[in-house]
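In: Predicted model and sequence below, questions to follow.
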Amino acid sequence: MWTSPMELKWLLMWLLFGFIKGKTPDKCPDLPTTEFADVTAEMYPLETKLYYECDPGYRRKASMYPGIQCESKQQGAVWTYKLFECNDEKKMLSTALTMELELTQKPEGEPRSPAPQEQEDFSESKQKDFCGPPKAIPHASIKLPQQHYVGQVLHFKCQAGYDKRPPTSGSRTCKEENGKIIWTPLDMICTNDSSQWPPQTMGPGLTLLSSSPSSSGTRPVTGFTAIWFVLLIIPTAFV
């Protein structure tokens, strides 16, 4: 059966699209909310995008892109970087005013050569399909991505003051299970409210009760109260 050049072209495009799509990791569902916990990650699968964010009081230089992406290269999974800096806002304002003053007072001179840039550290994880932690940039931090991919592992830890009962740390993994992409359960609760926890058992048949009144407004009868009541009743029996 003869195939026209146009049909052959569409067939090749379909095969190429299927090959590329097969190499792209599947996206994870929305991450369940965990209150009062900090979330970190040590490794990121291919196609993950992260963004640097300047610390308060610092601002990125104009036209600098804060994003990086985990891509597959010949040496394995690596982050692709672009030049990014966070500078002190006060110094940037002072430098801008100084340059403006120089331009108004001095004739135009020879163009300045750009300052030499330091070599960046591009050390990556040895895992083939996972990038390690991104390089540190002064006065900047990394934000977790909004979209995750299969294979992502996130670590959770209760914030200070929200760790009344263990476990206070745990992890979730995005994986495919029975044809469905899920996040594994997180076996931890972060809260500073003691009423959220079950009473502690002190021994056989003994339970540590809360010192607060019960919901009905009555207080439990203690052994001392019972003895005092008996001592009050005995004299009346002989009257």
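Out: Good, I have the coordinates.

In: C-alpha only now, for contacts and for neighbours.
Out: Noted.

In: Show me the longest helix that occurs in this protein.
Out: Determined from DSSP state H, the single longest helix within the chain is helix 5-23.

In: Quick check: next helix or strand after that one?
Out: Once the chain leaves helix 5-23, the next helix or strand it forms, by DSSP states H and E, is strand 37-40.

In: Other residues contacting whichever helix or strand comes after that following strand?
Out: Per DSSP H and E, the first helix or strand lying C-terminal to strand 37-40 is strand 44-45. Residues outside strand 44-45 that contact it (C-alpha atoms under 8 Å, 6 or more residues apart in numbering): 25, 70, 129-133, 149-153.

In: From D30, how far out is the residue nearest the centre of the chain?
Out: For the chain, the residue nearest the mean C-alpha position is V39 (3.5 Å; C-alpha atoms, centre = their mean). For V39, the distance to D30 (C-alpha to C-alpha, to the nearest Å) stands at 15 Å.

In: so what's G57 up against?
Out: Counting by C-alpha under 8 Å, 6+ apart, the residues that G57 touches are 88-89.

In: Relative to F84, how far out is it?
Out: Going from G57 to F84 by C-alpha to C-alpha gives 16 Å.

In: Return the residues in contact with the nearest residue to D163 once chain neighbours are set aside.
Out: If you skip the residues right next to it in sequence, D163 has C190 as its closest partner in space, 5.8 Å away by C-alpha to C-alpha, 6 or more residues apart in numbering. Going by C-alpha under 8 Å, 6+ apart, C190 touches 35-37, 158-159, 162-164, 168.

In: are any of these buried, and which?
Out: Among the contacts of C190, the ones that count as buried by 16 or more other C-alpha atoms under 10 Å are 36-37, 158-159, 162-164, 168.

In: ok, structure two:
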Amino acid sequence: MELIFLFLWGLLRSGEAAGHGNGKCFAPLYIEFAEITIDRVMVGSKVRYKCEAGYRRIPGESNFIVCINDTGLIHWTTKASVCERDSRATSQQSERKPENPVTIVPSDTAGYCGIPSPVEHTTPRVTEYAVGQELHYKCLHGYDARPPTSDISTCKEEHGKTFWTRLSLLCTNDSKSGEEMTQPIPVTGSTGCFAID
């Protein structure tokens, strides 16, 4: 238990040095056995379109869009096409884990960007989150949450550094013993931001 605490403390301390003061948070904190959703995408957030297997980015074509406020109208910048068939692609493509498994859910809330427009042969992934952006965490189907049952992490900026606020969500499997269920699940994949109380 003490080793886990020291590991997490070291991870958080290393994140302090990596914090950025440009008003953006990058990859969010991941909790094992949890999913992350956004219901309102804030102005300043950025999405990258990733080409599907067998396709590559068109040379000179940007694959980013940004949620902007254009004279009072909040919307995503647009892309007509980003990817083209890759003639060099092999029939056996390696399967990759999503780089940023954050789902944007439909929202009718005015003043925020919705789901990015579909672009053929691509998958959109949020890569930068504006200060104030909230991410909602929920345990995956088949896993139990120890109170609280869901949690929200917010991108904040203080003293020129951006960070995700601390989460208290713990997702466990029914088959684990009571002792195992009380141990914290390690945070993974936290690049560019750190968590504080």
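Out: Perfect, thanks for sending it. What you see is a predicted model, and the numbers here were worked out from it, not measured in a lab.

In: what's the farthest-apart pair in the contacts of strand 44-45 of the first structure?
Out: P25 and P133 (19.0 Å; C-alpha to C-alpha).

In: and L29 of the second structure, how many neighbours?
Out: 23 (other C-alpha atoms under 10 Å).

In: What's it aligned with over in the first structure?
Out: Using TM-score structural alignment, the partner of L29 of the second structure in the first structure is P32.

In: Ok, L169 of the second structure next?
Out: In the first structure, L169 of the second structure lands on M188 (TM-score structural alignment).

In: Could you report the distance from the residue nearest to the centre of the first structure to T80 of the first structure?
Out: Separation of V39 of the first structure from T80 of the first structure (C-alpha to C-alpha): 23 Å.

In: P185 of the first structure contacts R172, correct?
Out: Yes - between P185 of the first structure and R172 there is a contact at 6.4 Å, judged by C-alpha atoms under 8 Å.

In: And the two? Which one has more around it.
Out: Ranked by neighbour count (other C-alpha under 10 Å), P185 of the first structure and R172 place R172 first, with 18 against 11.

In: And the more buried one? What does it align with in the second structure?
Out: Under TM-score structural alignment, R172 of the first structure pairs with S153 in the second structure.

In: What strand or helix carries its match?
Out: Assigned by DSSP H and E, S153 of the second structure falls in strand 150-158.

In: Not counting that strand itself, show me its contacts.
Out: Contacts for strand 150-158 of the second structure (C-alpha under 8 Å, 6+ apart): 21, 23-25, 129-139, 162-169.

In: so how far is the longest helix of the first structure off the chain centroid?
Out: 37 Å (C-alpha atoms, centre = their mean, to the nearest Å).

In: Stretch 128-142 of the first structure too?
Out: 13 Å.

In: Just confirm C51 of the second structure contacts T122, I think it does.
Out: Yes - judged on C-alpha under 8 Å, C51 of the second structure makes contact with T122 at a distance of 4.5 Å.

In: Could you name every residue contacting both of those two?
Out: Common contacts of C51 of the second structure and T122 (C-alpha under 8 Å, 6+ apart): 82-83.

In: G114 of the second structure maps to what in the first structure?
Out: Under TM-score structural alignment, G114 of the second structure pairs with G132 in the first structure.

In: Contact partners for that match?
Out: 42-44, 78, 124-125.

In: Just the buried subset of the residues you listed, please.
Out: Using 16+ other C-alpha under 10 Å as the threshold, 43-44, 78, 124-125 are the buried ones among the contacts of G132 of the first structure.

In: Output the contacts of G132 of the first structure as a markdown table; include the columns distance to T207 of the first structure.
Out: As requested, these are exported to a markdown table (distance: C-alpha to C-alpha, whole Å):
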| residue | distance to T207 of the first structure |
| --- | --- |
| E42 | 42 |
| M43 | 44 |
| Y44 | 46 |
| V78 | 55 |
| E124 | 53 |
| S125 | 51 |
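
In: what's the most distant pair in these?
Out: Maximum distance among those (C-alpha to C-alpha): 13.8 Å, for E42 and V78.

In: what's the neighbour count on the match of L169 of the second structure?
Out: 19.

In: Any figure for the gap between it and D163 of the first structure?
Out: Separation of M188 of the first structure from D163 of the first structure (C-alpha to C-alpha): 10 Å.

In: ok, now L186 of the first structure?
Out: 15 Å.

In: tell me, which helix in the second structure spans the most residues?
Out: For the second structure, the longest helix by residue count, based on DSSP H, is helix 2-18.

In: Buried ones in stretch 171-183 of the second structure, by neighbour count?
Out: Neighbour-count burial for stretch 171-183 of the second structure, with 16+ other C-alpha under 10 Å as criterion, is recorded at 171-172, 181.

In: any chance of the residues you listed in a markdown table, plus distance to N63 of the second structure and secondary structure?
Out: Listed next are those as a markdown table, based on distance: C-alpha to C-alpha, whole Å; DSSP: H, G, I helix; E, B strand; the rest coil:
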| residue | distance to N63 of the second structure | secondary structure |
| --- | --- | --- |
| C171 | 34 | strand |
| T172 | 37 | strand |
| M181 | 42 | helix |
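
In: Is it possible to get these out as CSV so that each row also shows distance to S62 of the second structure?
Out: As requested, those are exported to CSV (distance: C-alpha to C-alpha, whole Å):
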residue, distance to S62 of the second structure
C171, 38
T172, 41
M181, 45
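
In: Perfect, I'm done here.
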